[in-house]
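Engineer: Predicted structure and sequence below. I'll ask about it afterward.
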Amino acid sequence: MALTDTAIRTAKPRDKLYRLADAQGLCLEVTTAGGKLWRLRYRFEGKAKMLGLGAYPAVTLAQARERRDAARKLLAQDIDPSAHKQQEKAAAAAQVLTLEVLAREWYDYNQPRWAPATASKALQYLESDIFPVIGKRPAAEVQRPELVDLVRKIERREAFNVARKVRQWLSQIFRFGLAKGVVPGNPATDLDVVAAHAPRTRHHPHVSEGELPELLEKLDAAQCDITSKIAIRLLLLTAVRPGELRLAPWDEFDLESATWTIPAARMKARRPHIVPLPRQAVVLLRTLHELTGTYPLAFPGRNDRSRPMSENTVNKALSTMGYEGRQTGHGFRHLLSTSLNTRGYNRDWIERQLAHGDQDSIRDTYNHAHYLDQRRVMMQAWADAIDALCANANVICIGRSA
């Protein structure tokens, strides 16, 4: 017998879930909690299936029958109503899924596998260059010309490295969406074909050792905050990468033993790195601790102390000092390598100080914890040589071959 409104309304819950049949596969499912759910029982390709049609009383008996009839029309066309319903849901979700929502999901998926510096840079570019322009656009509707215009704006301000990264990450975001089935294609492919040609630049430029006294004198007189000045001096004294320095938490430093231990997760080569600290570096860090020691990060951001100092801070300070195109934060690594190799220090000591891996993986693993004592002597001699240069003293050959 067909169901009636009265029978539905008066149906009471039982100890077990039960169903009241209507006609042509439609039934009302009454749960033990008293819920009343419309179901359509049908067969597709020889398999018994069940389709949810909504809950009573939000969906009336008449509406449930209409939904049943619509589903049976699909069956007559050899279309599975359950699969069709899922496809409609996916299409509706894709219409409201904005690029920002998709990009943040992509970021959250990849962030655990990235080095902190990479994760910080990716989020910065997303929030400053991508989201303000197309973040609110439905991801499935974004077209290639929009992405070309976005990248062109970045290129016009001559931020060619940013443009390259943005092209790369846009392609990855849409590939991620394509794999999830929420975008119809990847409009960010081949954006490099129309990329502006960046002028040739000297990679990681650096001054000569003889120019250091003038650079440090200008640094002392520069109109930048003291934390930036300390950061520049520490890059010179330790040869770490700028990202390793600006993201460093205080708990990595042991000033009593004059040692800085950077965990593998923060290193480019994903291998722990021990940095011996010359006396001059320890003095700088003690001074810095008086300024930022109450924060987790040694170099917190100026506006948001929970975030690291901007990656542009060091290079901007050097640029305002007149060293644009002549010296970068990363360039101090090249300066130290050149100077110490010229002095005849053991190449393995220098490479380990720079946290470069050995091409021989077995030898690299064996040497992982080696050379700390030798590097400590070498880096102290380097720091003393800089002091001697700045004092306009006669600098003797302090290096020894090994």
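Structural biologist: Structure received. Residues are numbered from 1 along each chain as shown.

Engineer: all contacts plus neighbour counts: C-alpha atoms, from now on.
Structural biologist: Fine.

Engineer: ok, the closest residue to residue 142 other than its chain neighbours - how many residues close by?
Structural biologist: Spatial nearest neighbour of residue 142, excluding adjacent residues (C-alpha to C-alpha, 6 or more residues apart in numbering): residue 187 at 7.4 Å. Residue 187 is flanked by 21 other residues according to other C-alpha atoms under 10 Å.

Engineer: here comes the other one, which I'd like you to weigh against the first:
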Amino acid sequence: MKLTDRTIKALRPKDHAYKKADGKGLTLLVNADGGKHWRFRYRFHGREKMLSLGSFPDVSLSLARQKRDEMRRVLALGLDPSVERKKERLRAAFASSDTFEQMASAYIAKRQAEGAAPRTLKKQKTFLGALRADIGAIPISALTSEQLLAALQKHETRGKRTLANEARAFASRVLQLAIAQGRASRNVADDLRGALIAPLPGGHAAITCPKELGRLLACIRAYEGETVTSLCLEILAHVFVRPSELREARWDEFDLEKGLWRIPAIRTKLRREHIVPLSPQVIRLLKELRRHTGNQAFIAASSVKPDQPISDMTFNKALRSLGFDRRHHVAHGFRRTASTLLNEQGYNRDWIERQLAHVERNKVRGAYNAAEYLDGRRRMMCEWSSYLGELLDEAQKAKRKQ
């Protein structure tokens, strides 16, 4: 006889547990303590098995029958309901533990294992930090485009458009990894392409007026802060490498006799060795710098922690103290300064691009020669240093006349 809500409520405990059948494998177990628990009994490959479907009244009679019918449909497909339930629980546990923050951390660890540059890893950690509070705890499989957009727009409304756009791209890469690992089915970050306000145009702030450049060089020469900082800034103006490449440079990378600096692939953006010809002026500056840090591994060794390079904010802090804020000129801007003025002076564009370590993508993937155009680049770099010297002299003379 099938059960009813009235008969179930009327069941009283006995000295021992007993069962009441509802049909099609569904039974109600009444324990001696009065607890009433639903059970589904079935046979799979000749073996009798049992599944718990919850307790009455939390699971009503109608809901227990629905669960029984679901289990019978699984059986009809030739599957074991007990095994399928375990799989579902594992999938649910897997999904709940795979939060955005955990997947993002896994992505960053992957990039580190692949040899990504420290500055790249630092930027990715910044993007994770920008998203952590809003979506860090959300399961990666449950993240929606609306949730991600709201997190990004918080930065956008604060005027941090570049951060918002780059954080979206970072989230897209994290989700792509999650999809590849079967932890997400959709890249909601890609749905947001074009949804954010584009960053303001323009690259790193840079002085491109020769007279202003001369004034900047004179200010750097007169800098009253750390000598290592002023020497490195002056060197940076001459060699126009990426600031991190100079800041993290080691003395064993330099051959002052041959006038060459070989930046190892591990420290370059494109993971290719980059050769920098050193002018006589730069060699003199390096020899002066060696008097201060020659006993350390890094040419820009920190005075506080000599076994480490100076902070990545040191150069720009020094420039700000000299009156050049981020809207006027930043350390990375020396690259744009050199590119603009060298092109205006008619130097071979291939020499300039190669010296900036700008390499066509097909060359990155294929044949690559670190010494490409080296003779021409050496002449250009020597003439560039002489040009900077002239600008510096003019600026210092103008200042003395004031």
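Structural biologist: Structure's in. What do you need? No experiment lies behind these values; they were computed from the predicted model shown.

Engineer: that older thread, wouldn't the residue nearest to residue 142 of the first structure be in contact with residue 174 here?
Structural biologist: Yes: using C-alpha atoms under 8 Å, residue 187 of the first structure is in contact with residue 174, at 7.4 Å.

Engineer: Can you verify the residue nearest to residue 142 of the first structure is assigned to a helix?
Structural biologist: No: inclusion of residue 187 of the first structure in a helix is not indicated when DSSP: H, G, I helix; E, B strand; the rest coil is applied; the result is coil.

Engineer: which SSE is the counterpart of residue 382 of the first structure in the second structure in?
Structural biologist: Here residue 382 of the first structure is matched to residue 384 in the second structure, going by TM-score structural alignment. Here residue 384 of the second structure is covered by helix 374-401, with elements defined by DSSP states H and E.

Engineer: circling back: so what's the match of residue 382 of the first structure up against?
Structural biologist: Residues in contact with residue 384 of the second structure, defined by C-alpha atoms under 8 Å, 6 or more residues apart in numbering, are 238, 342.

Engineer: what do you get for residue 94 of the first structure?
Structural biologist: Contact criterion C-alpha under 8 Å, 6+ apart gives 138-140, 182-183 as the residues in contact with residue 94 of the first structure.

Engineer: mind running it again at 7 Å?
Structural biologist: Residues in contact with residue 94 of the first structure (C-alpha atoms under 7 Å, 6 or more residues apart in numbering) are 140, 182-183.

Engineer: got it, and residue 283 of the second structure?
Structural biologist: With the criterion set at C-alpha under 7 Å, 6+ apart, residue 283 of the second structure makes contact with residue 256.

Engineer: ok, now how distant is it from residue 356 of the second structure?
Structural biologist: Here the criterion is C-alpha to C-alpha, to the nearest Å. By it, residue 283 of the second structure lies 19 Å from residue 356 of the second structure.

Engineer: Can you tell me the SS state at residue 260 of the first structure?
Structural biologist: With three-state DSSP as the criterion, residue 260 of the first structure reads strand.

Engineer: shouldn't it be in contact with residue 253?
Structural biologist: Yes: the pair residue 260 of the first structure / residue 253 is scored as a contact, 4.6 Å apart, by C-alpha atoms under 7 Å.
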